[in-house]
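Chemist: Following is a predicted model, sequence given first.
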Amino acid sequence: MITPSTVSAEGLRRRMVQRLTDEGALRTPKWREAFEAVPRELFVPRFTKREGNELVSYLPDHPGYLEAVYSTASLNVQYDQHGTATSSSSNPTMMALMLEALAPADDELPVLDLGTGPGYNAALLCHAYGPARVVTRDVDPRLVSAAAGHLANAGYAPSLTVGDGIAGCPDFAPYSAVIATFGVGRIPNAWREQVVRGGNIVANVGHGLIPLTIGDQGTAVGRFLPTHAAFMPARPTADTAAAPARSYAGKIATASGSGQEIELPAALDEDMPRFLGALAHPDVIEFSLVLDGQRVLGLVHPDSDSWARVTPRGGGTAQLDHGGPRDLWAERAPLLGEWTAAGRPGADAYTLTVHPDGRHQLAMGGRAWPLP
């Protein structure tokens, strides 16, 4: 039976698909059909959505629920005891870009979906490839249990597993492709080893999205997409979440150390410095905060108790204060300098090579840099 709410959901779904198509995120009939067919509302019966400076909670009987579901926003579905979001239905634009970049090498082997969350991405994969070819894994058994119900309600029954996605999912390997909807600083060897030659991995590395193709020698090579993104970081266990950046704000605000004036290659809030910084520093927390009415950049490496505070002074200069055994700004400055000298290109000017021994190498315009 078609109800008014069903009609409304279908109309909103078509509108979202049109928006994703117009902005270039959806390009092929296969994925347009998947986004039109899978009801996102079945996977997010309750969620919070950022609206301005507020997080607004939604339930199915709330005004604007379906409009929020079919916005192109990330919808948070789970929080830890400290109020940090630990699972979401990802931004549909980012999902579409990643799914369009997925290139399975074999029509028979499964596709591995890492970071099940509420199950929406797995459902889209099921629609495109068939449930028998989809394996989805999450570290949190509560999320996997809920996702199983959501997927069943939508008519899909992929293989659902619980475990650390960093290890891939050896039980169903090898895979024709892997897609991960959580953030990593480096591509885990397990992903590369579990994908057949010619298959690919699509992942969020730092602040970039990248599809990597597995070559004959097991080396993974790819070019970053032009769009910037930062998914929730990988969690080693269901009860572990990365400390939010705001928890380090006090340290950056009050710490004192060595100081000097530096030249800034770009505004602190631009995407490319964040993109390059995350590649240079996968283990460093970067955030901005306002001190005395001035927006400053904070860098913290908790394990070594190293930190840096960058305060713009105008005219392309800034005050750098830092402390600890690592000079965090000096470590990323060469990569930023090369970017400036090259004319400040976008993320898609950079390629990433992941070698069988785990080494990562970034390259751009004939120049290459080993990543730590």
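Modeler: Thanks, I have it. Residues are numbered from 1 along each chain as shown.

Chemist: switch to C-alpha atoms for all contacts and neighbour counts from now on
Modeler: Noted.

Chemist: Which parts of the stretch 201-350 of the chain are helices?
Modeler: Counting by DSSP state H, counting those that start in this stretch, the stretch 201-350 of the chain has helices at residues 249-254, 271-280, 328-341.

Chemist: Is it possible to get JSON lines of these that adds distance to Arg15?
Modeler: Shown next, in JSON lines, are the helices of the stretch 201-350 of the chain (distance: least, CA to CA, whole Å):
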{"stretch": "helix 249-254", "distance to Arg15": "40"}
{"stretch": "helix 271-280", "distance to Arg15": "28"}
{"stretch": "helix 328-341", "distance to Arg15": "38"}
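
Chemist: you'd agree Leu276 is up against Gly337?
Modeler: No. The criterion here is CA atoms under 8 Å, and Leu276 misses it with Gly337 at 10.6 Å.

Chemist: between those two, which one's more packed in?
Modeler: Leu276 (21 against 13; other CA atoms under 10 Å).

Chemist: mind checking how far that one is from Met364?
Modeler: As judged by CA to CA, to the nearest Å, Leu276 and Met364 stand 12 Å apart.

Chemist: residues in contact with Asn121?
Modeler: Asn121 makes contact with Met95, Asp113, according to CA atoms under 8 Å, 6 or more residues apart in numbering.

Chemist: Quickly find the element holding it.
Modeler: According to DSSP states H and E, Asn121 maps onto helix 120-129.

Chemist: Put this next to the previous one:
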Amino acid sequence: MNVQPISGEPARRRRRPWRGGGPLALALGSVLLLVSACGGGDGAAGKQPAGKAGDRAASQAAVVIEPKNGADGVATSGALKVTARQGRLKSVKVKDAKGTEIEGKTAGGGTLWQPNGHLGASTTYTVDAIAVDSQGREAAEHTSFTTLVPKNTFIGQYTPENGERVGVGMPVSIRFTRGITDPKAVEGAIKVTAEPSVPVEGHWFGNDRLDFRPEKYWAAGTKVTLKLDLNGIEGRPGVYGTQTKEVSFTVGRSQVSTVDAASKMMTVVRDGRTVKTIPISAGAPGTETYNGQMVISEKHAVTRMNGETVGFGGEYDIKDVPHAMRLSSSGTFIHGNYWSGKQTFGERNASHGCVGLFDQRGGGDSATPAAWFYDNSLLGDVVIVKNSHDRTIRPDNGFSGWNLPWAQWKADR
């Protein structure tokens, strides 16, 4: 049966009022809260807050590395540089295959990086560089390249040897296996230091020899270190060094011996004190001994001396000269002499330019002046000759560079 409304209005279904309770309400409330939190203060879901859009933009800086990634046969000098465009360099790291880092410096307000020195030959390097723009945003670049493999090479043959104990006059002398036409580059790759510290300078003799010394003789007890970093140095066009080496030697006690060709006596001074005076025989008239400061560069218990090897023809050939020590590359020695007679020493200059000391044949008598001097001398000890009727020895004849004044030693060659 149908029931008609009293008022005559159409019948409507009644709805219960919502009171906000129950599980469904909690769920809906959580969703609304989440949307509000994600959408920001203006209630727009997913919209970026004002002022934050720049954080997502790429850096305006760019890193450019030369040579290009994968390059081969790269020059060891002048080829490597790292540049920042529209920014500045934050860091640059260059390493070889062993992990050794190459030192460098920046210029141009941080826009350019270059190595401090040369690179090694036949070596692969990696480069990692980072630049930043004005907003601090980073741009990075990584590359690797390999330097050239030289067809022609050179090394430096050095004196003294590692670990030696030498006299105060011993220079650091390096002879190169090829003539050098870029001495500045080669000398820049060589470092000689001393402890205690003292200024040490290099001097070129010709194009294949470089010596280093201080202004005055080394102090007794000084430790001297030679570092050769020649690998990759172009010493002459197309000729590259292949050598990386470090050697050290120690200076022993100070011994300086002075030969007076006029009085025919030698005075031996050790650590400032005269320890012995020895009769000698210097060069005879016409074959006088050089004047000047010389350095013992070789020691031979017994050696042969043949006049033909030093321009005296067949005037002498003595096969068993005892206690011989070289003073010059041209053939000057200070040595034992058994053939002139003991009465000669201190009385007459009779040699072909050497300094002779009385000795026994075979050198077996340790009591002779020659044996004593030999036993008490080191490579690098100084022997000075004065009052001889001959010129001063050339600085490049043996280790005679001490005869060159310090200002000339340091002067440009």
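Modeler: Right, received. Where do you want to start? Since the model is a prediction, treat every value here as computed from it, not as a measurement.

Chemist: Just the TM-score for the two chains, thanks.
Modeler: Taking TM-score structural alignment, normalised by the length of structure 1 as the basis, the two superposed chains have a TM-score of 0.19; 120 aligned residues with a CA RMSD of 6.9 Å.

Chemist: where do the helices sit along the stretch 1-150 of structure 1?
Modeler: Ranges of helices in the stretch 1-150 of structure 1, per DSSP H, counting those that start in this stretch, are 4-22, 29-37, 65-69, 92-101, 120-129, 141-154.

Chemist: Let me know which of these is tucked in deepest.
Modeler: helix 120-129 (a mean of 25; mean count of other CA atoms under 10 Å).

Chemist: before we move on, the earlier item: I'd like to know which of the helices of the stretch 1-150 of structure 1 is closest to Ala220 of structure 1.
Modeler: helix 92-101 (14.7 Å; CA to CA).

Chemist: Between helix 120-129 and the closest one, find me the angle.
Modeler: 40 degrees (axes from the mean of the first three to the mean of the last three CA atoms, to 10 degrees).

Chemist: Tell me what angle helix 92-101 of structure 1 forms with helix 4-22.
Modeler: Computed by the same axes, to 10 degrees, the angle separating helix 92-101 of structure 1 from helix 4-22 equals 60 degrees.

Chemist: could you give the angle of helix 92-101 of structure 1 to helix 29-37?
Modeler: Put simply, helix 92-101 of structure 1 runs at 150 degrees to helix 29-37, going by the same axes, to 10 degrees.

Chemist: isn't Gln293 of structure 2 right up against Val385?
Modeler: Yes. Using CA under 8 Å, Gln293 of structure 2 is in contact with Val385, at 6.7 Å.

Chemist: Show me which of those two is the more surrounded one.
Modeler: In terms of neighbours (other CA under 10 Å), Gln293 is the more surrounded of Gln293 of structure 2 and Val385; the figures are 25 against 22.

Chemist: what about the more buried one, is that helix, strand or coil?
Modeler: When classified by DSSP: H, G, I helix; E, B strand; the rest coil, Gln293 of structure 2 comes out as strand.

Chemist: likewise Tyr374 of structure 2?
Modeler: helix.

Chemist: Excluding chain neighbours, give the residue nearest to it in space.
Modeler: Closest residue to Tyr374 of structure 2 apart from its sequence neighbours, by CA to CA, 6 or more residues apart in numbering: His323 at 5.8 Å.

Chemist: What residues of the helix or strand the one you found falls within count as buried?
Modeler: Using DSSP H and E, His323 of structure 2 sits within strand 317-326. Buried residues in strand 317-326 of structure 2, counted by 16 or more other CA atoms under 10 Å: Asp320, Val321, Pro322, His323, Ala324, Met325, Arg326.

Chemist: Which strands and helices lie in contact with that strand?
Modeler: Counting contacts by 3 or more CA pairs under 8 Å, 6 or more residues apart in numbering; DSSP states H and E, strand 317-326 of structure 2 is packed against strand 298-306, strand 333-337, helix 369-375.

Chemist: for those, which one sits closest to Ala131 of structure 2?
Modeler: The closest of those to Ala131 of structure 2 is strand 298-306. By CA to CA, the value is 57.9 Å.

Chemist: Between strand 333-337 and that closest one, find me the angle.
Modeler: Relative orientation of strand 298-306 of structure 2 and strand 333-337, computed by the same axes, to 10 degrees: 70 degrees.

Chemist: What are the buried residues along the helix or strand where Ala407 of structure 2 lies?
Modeler: Secondary structure assignment for Ala407 of structure 2, by DSSP H and E: helix 406-410. Applying a neighbour-count criterion of 16+ other CA under 10 Å, one finds Trp409 buried in helix 406-410 of structure 2.
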